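Colleague: Have a look at this prediction, sequence included:
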Amino acid sequence: MYVNLRALQLLVLLNDGLCHSVNTLAKNLACSIKSIYFLVDQLHKYRIDIENINEDGFRLCNPIIWLNKDLILSHISVLPERFDLKLFDVIDSTNNYLLQQLKRNALNKGNVHVIVSEFQSSGRGREGHIWECGFGNGLMFSMCWYFEKSVSDLSGLSLAIGIAIVRVLKANSIQNIQIKWPNDILCENQKLAGILTEIRSEMHGPTYAVIGVGINCNLSKSVKTHINQEFTDLSSIASHLIDRNQLLGQLLTEFCQVLNDFESYGFTYFKKEWISYHSYEGREVDLKSTSGPIVTGIIDGVTSDGAICLLTPEGKKSFSGGSIFVRPRYTNV
């Protein structure tokens, strides 16, 4: 997506949350009044809420605490020098960027490569779903991790990443955080965050995992109208302001710990903890798959490779794969 640098300059001017007249903005940016209206339209494309005051001034509804590379690195407590962190204002997809770099053999195995962006024009979720988040509204980042393992040994990886996110949110006094199998983070049954893990491997060699994460921090009204499921954000559930720079540094630190443990012990090491966080554990659900009939059963944990287990009339069964969706049959339990 084309980045309009002049529009971002306008956003910086508006970021104090005060009302600025069109004439003043035009003067500060050395452009015409007509150009200011054009730039405001560009900012709307980034899902930024800007209020028109008395038809001759603009105010940013939710000022942004900008992401800062040095601040993020200062909050990483495990070998921050290993991290190759790139910060973008706008990108199509952080996962796509890392996958393209892998294809070009442009990533150093000795580094932990992280891509962070204030806005994604084509953010992706599971099963090709679109990840909706406005400029500066959340944390949208991807990490590439190198494994001396085959693809078959990485089952349950996204579930382990879910544990890392829950741990960090709990450490920040965010209550009632749960995981929905396989890759959603919930608060009071509303989606707060999602995980998208994509694996690439060399022929008879090591494996790379590109781990994408999106967390809702302070969603704009324009974003909220485009989300077609129950959702929440940190500004709605936290008792204090969450600094995105600090939160990302904490997440990257915890990811390193979890990924090292995962490489050593696999998902079995995390299984009990994961079950304790599962939002639908012990509940009757419908399990939907694009390749088979709906299966009804009671959730009874997960297997050692992260497959969901259901107690059905025909006995205990396990299900895995990217096309499976779990929905509660009853919301008042």
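Modeller: That came through, no problem.
Colleague: all contacts plus neighbour counts: C-alpha atoms, from now on.
Modeller: Fine.
Colleague: following the helix or strand where D41 lies, which helix or strand comes up?
Modeller: If you go by DSSP states H and E, D41 is part of helix 33-45. For helix 33-45, the following helix or strand on the C-terminal side (DSSP H and E) is strand 50-53.
Colleague: List the buried residues for that next one?
Modeller: Buried residues in strand 50-53, defined by neighbour count with 16 or more other Cα atoms under 10 Å: I50, N52.
Colleague: try stretch 295-313
Modeller: Within stretch 295-313, the residues that count as buried by 16+ other Cα under 10 Å are 296-311.
Colleague: Need the contact partners of it.
Modeller: 155-156, 159, 181, 267-268, 271, 275, 280-288, 316-321 (Cα atoms under 8 Å, 6 or more residues apart in numbering).
Colleague: what's the answer for stretch 111-127, then?
Modeller: Contacts of stretch 111-127 (Cα under 8 Å, 6+ apart): 1, 46, 67, 82-94, 97-98, 107, 130-145, 194-196, 322-323.
Colleague: Identify each buried residue in that stretch, please.
Modeller: For stretch 111-127, by 16+ other Cα under 10 Å, it's 112-121, 123-126.
Colleague: Can you flag the buried ones in the contacts of stretch 295-313?
Modeller: 155-156, 159, 181, 267-268, 271, 275, 280-281, 283-288, 320.
Colleague: one step back: let's see which of the contacts of stretch 111-127 end up in helices.
Modeller: Here DSSP state H is the test, and these give T94, Y97, L98 as lying in helices.
Colleague: Make a markdown table from those residues and add neighbour count to it.
Modeller: Formatted as a markdown table, the ones in helices among the contacts of stretch 111-127 follow (neighbours: other Cα atoms under 10 Å):
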| residue | neighbour count |
| --- | --- |
| T94 | 28 |
| Y97 | 15 |
| L98 | 23 |
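Colleague: before we move on, the earlier item: which helices and strands sit right next to the helix holding D41?
Modeller: helix 5-14, helix 22-29 (3 or more Cα pairs under 8 Å, 6 or more residues apart in numbering; DSSP states H and E).
Colleague: These: which one's closest to L73?
Modeller: L73 lies closest to helix 5-14 among the helices and strands packed on helix 33-45, at 23.0 Å (Cα to Cα).
Colleague: Pasting the second one now:
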Amino acid sequence: MGVGMDTRKQLITLLASNKNTYVSGQKLSDELNISRAAIWKHMKALEEDGYKIEAVTRKGYRIVQAPDEMSENTIQWGLETTWLGQHLIFEKTLDSTQITAQKLALDGAVNGTVVVADEQVKGRGRLQREWHSKQNVGIWMSMILRPKIEPYRAPQLTLLTAVAITRMLKNICNLDAKIKWPNDIYIQDKKLAGVLTEMQAEQDQISFVIIGIGINVNHDSKDLPSELQSKATSLKLVTNQSWQRETLIQELWKQIEIVYEIFRNEGFSPIKKEWEQSAYKLGEAIHVTTGKTQWKAELLGIHDDGALLVKDEKGETKRLYSAEIDWKRTVQKNANTYETAENETK
């Protein structure tokens, strides 16, 4: 980031912290250690970016409206986090935010650095599945964390991120979303969002964790591939209204910070409890395939290590780390074969 852009970011931060009042040119000049003329030039540059700025003699400046187009400035305008997203890389188009974040992490990017793209052309989910990341309609991001926890606890970060997403959806959209183990967010039995966690570690120490998040926001039906229209949805399709992505991002990052601090201070137990309160199909029957064996189970919740807890037909509790699960209704065709509505390999 150049000197000019860094100054402009500080300027936006100052104005954002005084949303309802005017900030004098002199105060901005003193805070940023630049001339009043330079302040005026930065204001003009912000107006060219689409900001609507009100300037009143003897009162100062106030931003009254941010541009419609998402950018680094619009995301950080009004951002209330302490560390998450304070270092932000925004690009109109990327192959994958996950790939970019990995490169930045290897180069020493600090904890809380976030990569956001308006569009991904090679977005991916778990098991290298393609993630359709159309421009201007979704949230596509990857955050870099450097947690001081043992590598075996890394799956807990996926689970706490899912909890933060459900909190954001409740607070902003008044929606009660469900979490489908291990990494999907569902509304009305359709996928709305996904979380992808990747880690680099040495022996008993984590170097960094990259958590990718994709959320379908303002997609119309035509924006979703035909093969996914029966399986996926968006906030717009669910609520019949469009949403400002920056508002969702800011609240999400705020909730991730809150949940992450709970995790650091109190451990995983309170996160586990909240996750289970939103668990998809909790207490319901699912069908599990492990190896060549198919069996019916009841979903009980999750273990502290992130494994799925189920009760088999004998009443025994099992931990599932990897299995093929049919989450939807099944029709028994014979003693050993089931016709499944949807299978996903976990």
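Modeller: Received, thanks. Note that the structure is predicted; figures quoted are calculated from it, not measured.
Colleague: overall similarity of the pair, as a TM-score.
Modeller: Once superposed, chain against chain, the TM-score is 0.72 (TM-score structural alignment, normalised by the length of the first structure); 263 aligned residues with a Cα RMSD of 2.4 Å.
Colleague: Out of the buried residues of stretch 111-127 of the first structure, which two are the most distant from each other?
Modeller: Farthest pair in these (Cα to Cα) is V112 and S121. Separation: 24.2 Å.
Colleague: Go ahead and flag the most central residue of the second structure.
Modeller: I213 (3.9 Å; Cα atoms, centre = their mean).
Colleague: That one reaches W140, doesn't it?
Modeller: Yes. Taking Cα atoms under 8 Å as the definition, I213 of the second structure is a contact partner of W140 at 6.0 Å.
Colleague: roughly how far apart are the counterpart of G156 of the first structure in the second structure and V56 of the second structure?
Modeller: Matched by TM-score structural alignment, G156 of the first structure corresponds to Q156 in the second structure. According to Cα to Cα, to the nearest Å, Q156 of the second structure and V56 of the second structure sit 51 Å apart.
Colleague: and if you look at D326 of the second structure?
Modeller: Counting by Cα to Cα, the gap from D326 of the second structure to V56 of the second structure is 62 Å.
Colleague: Who has more neighbours out of these two?
Modeller: The neighbour count for D326 of the second structure versus V56, taken as other Cα atoms under 10 Å, is higher for D326 (21 against 12).
Colleague: gap between the more buried one and R153 of the second structure?
Modeller: Separation of D326 of the second structure from R153 of the second structure (Cα to Cα) stands at 26 Å.
Colleague: L94 of the second structure matches what in the first structure?
Modeller: Using TM-score structural alignment, L94 of the second structure sits opposite I91 in the first structure.
Colleague: helices or strands next to the longest helix that the second structure contains in the packing?
Modeller: If you go by DSSP H, the second structure has its longest helix at helix 245-266. The helices and strands touching helix 245-266 of the second structure, judged by 3+ Cα pairs under 8 Å, 6+ apart, are helix 72-76, strand 138-145, helix 155-173, helix 269-277.
Colleague: quick one: contacts of the shortest one?
Modeller: By that I understand helix 72-76 of the second structure. Helix 72-76 of the second structure is contacted by residues 9, 12-13, 66-67, 85-86, 88-90, 246-247, 249-250 when judged by Cα under 8 Å, 6+ apart.
Colleague: now, among those residues, which is nearest to Q203 of the second structure?
Modeller: Nearest member of those to Q203 of the second structure, counting by Cα to Cα, is G85, at 28.6 Å.
Colleague: tell me the SS of the residue lying closest to Y97 of the first structure once chain neighbours are set aside?
Modeller: Nearest residue to Y97 of the first structure, sequence neighbours excluded (Cα to Cα, 6 or more residues apart in numbering): I115, at 7.8 Å. At I115 of the first structure the chain is in strand, as set by DSSP: H, G, I helix; E, B strand; the rest coil.
Colleague: circling back to that earlier point, tell me which of the helices and strands packed on helix 33-45 of the first structure lies nearest to Y208 of the first structure.
Modeller: Closest to Y208 of the first structure of these, according to Cα to Cα: helix 5-14, at 33.7 Å.
Colleague: Can you list the buried residues in that closest one?
Modeller: For helix 5-14 of the first structure, burial by neighbour count (16+ other Cα under 10 Å) applies to A7, L8, L10, L11, L13, L14.
Colleague: swap in stretch 164-176 of the second structure?
Modeller: For stretch 164-176 of the second structure, a neighbour-count test (16+ other Cα under 10 Å) marks A164, I165, T166, R167, M168, L169, L175 as buried.
Colleague: can I get those residues in CSV with distance to W40 of the second structure?
Modeller: Conversion of these to CSV gives the following (distance: Cα to Cα, whole Å):
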residue, distance to W40 of the second structure
A164, 39
I165, 39
T166, 42
R167, 40
M168, 36
L169, 38
L175, 43
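Colleague: Closest to L32 of the second structure out of the residues you listed?
Modeller: M168 (33.3 Å).
Colleague: Find the nearest non-adjacent residue to that closest one, please.
Modeller: Computed as Cα to Cα, 6+ apart, the closest residue to M168 of the second structure that is not its neighbour in sequence is L252, at 5.3 Å.
Colleague: And the helices and strands packed on helix 33-45 of the first structure: which comes nearest L60 of the first structure?
Modeller: Of all these, it is helix 5-14 that lies closest to L60 of the first structure, at 5.6 Å by Cα to Cα.
Colleague: Specify, as a residue range, where that closest one falls in the second structure.
Modeller: Across the second structure, nothing matches helix 5-14 of the first structure (TM-score structural alignment).
Colleague: what's that helix packed up against?
Modeller: Using 3+ Cα pairs under 8 Å, 6+ apart, helix 5-14 of the first structure is in contact with helix 22-29, helix 33-45, strand 57-60.
Colleague: Which residues does that helix contact?
Modeller: With Cα under 8 Å, 6+ apart, helix 5-14 of the first structure has contacts from H20, L25, L29, L39, V40, Q42, L43, F58, R59, L60, P63.
Colleague: Show me which of those residues are buried.
Modeller: For those, buried by 16+ other Cα under 10 Å: H20, L25, L39, V40, Q42, L43, F58, R59, L60, P63.
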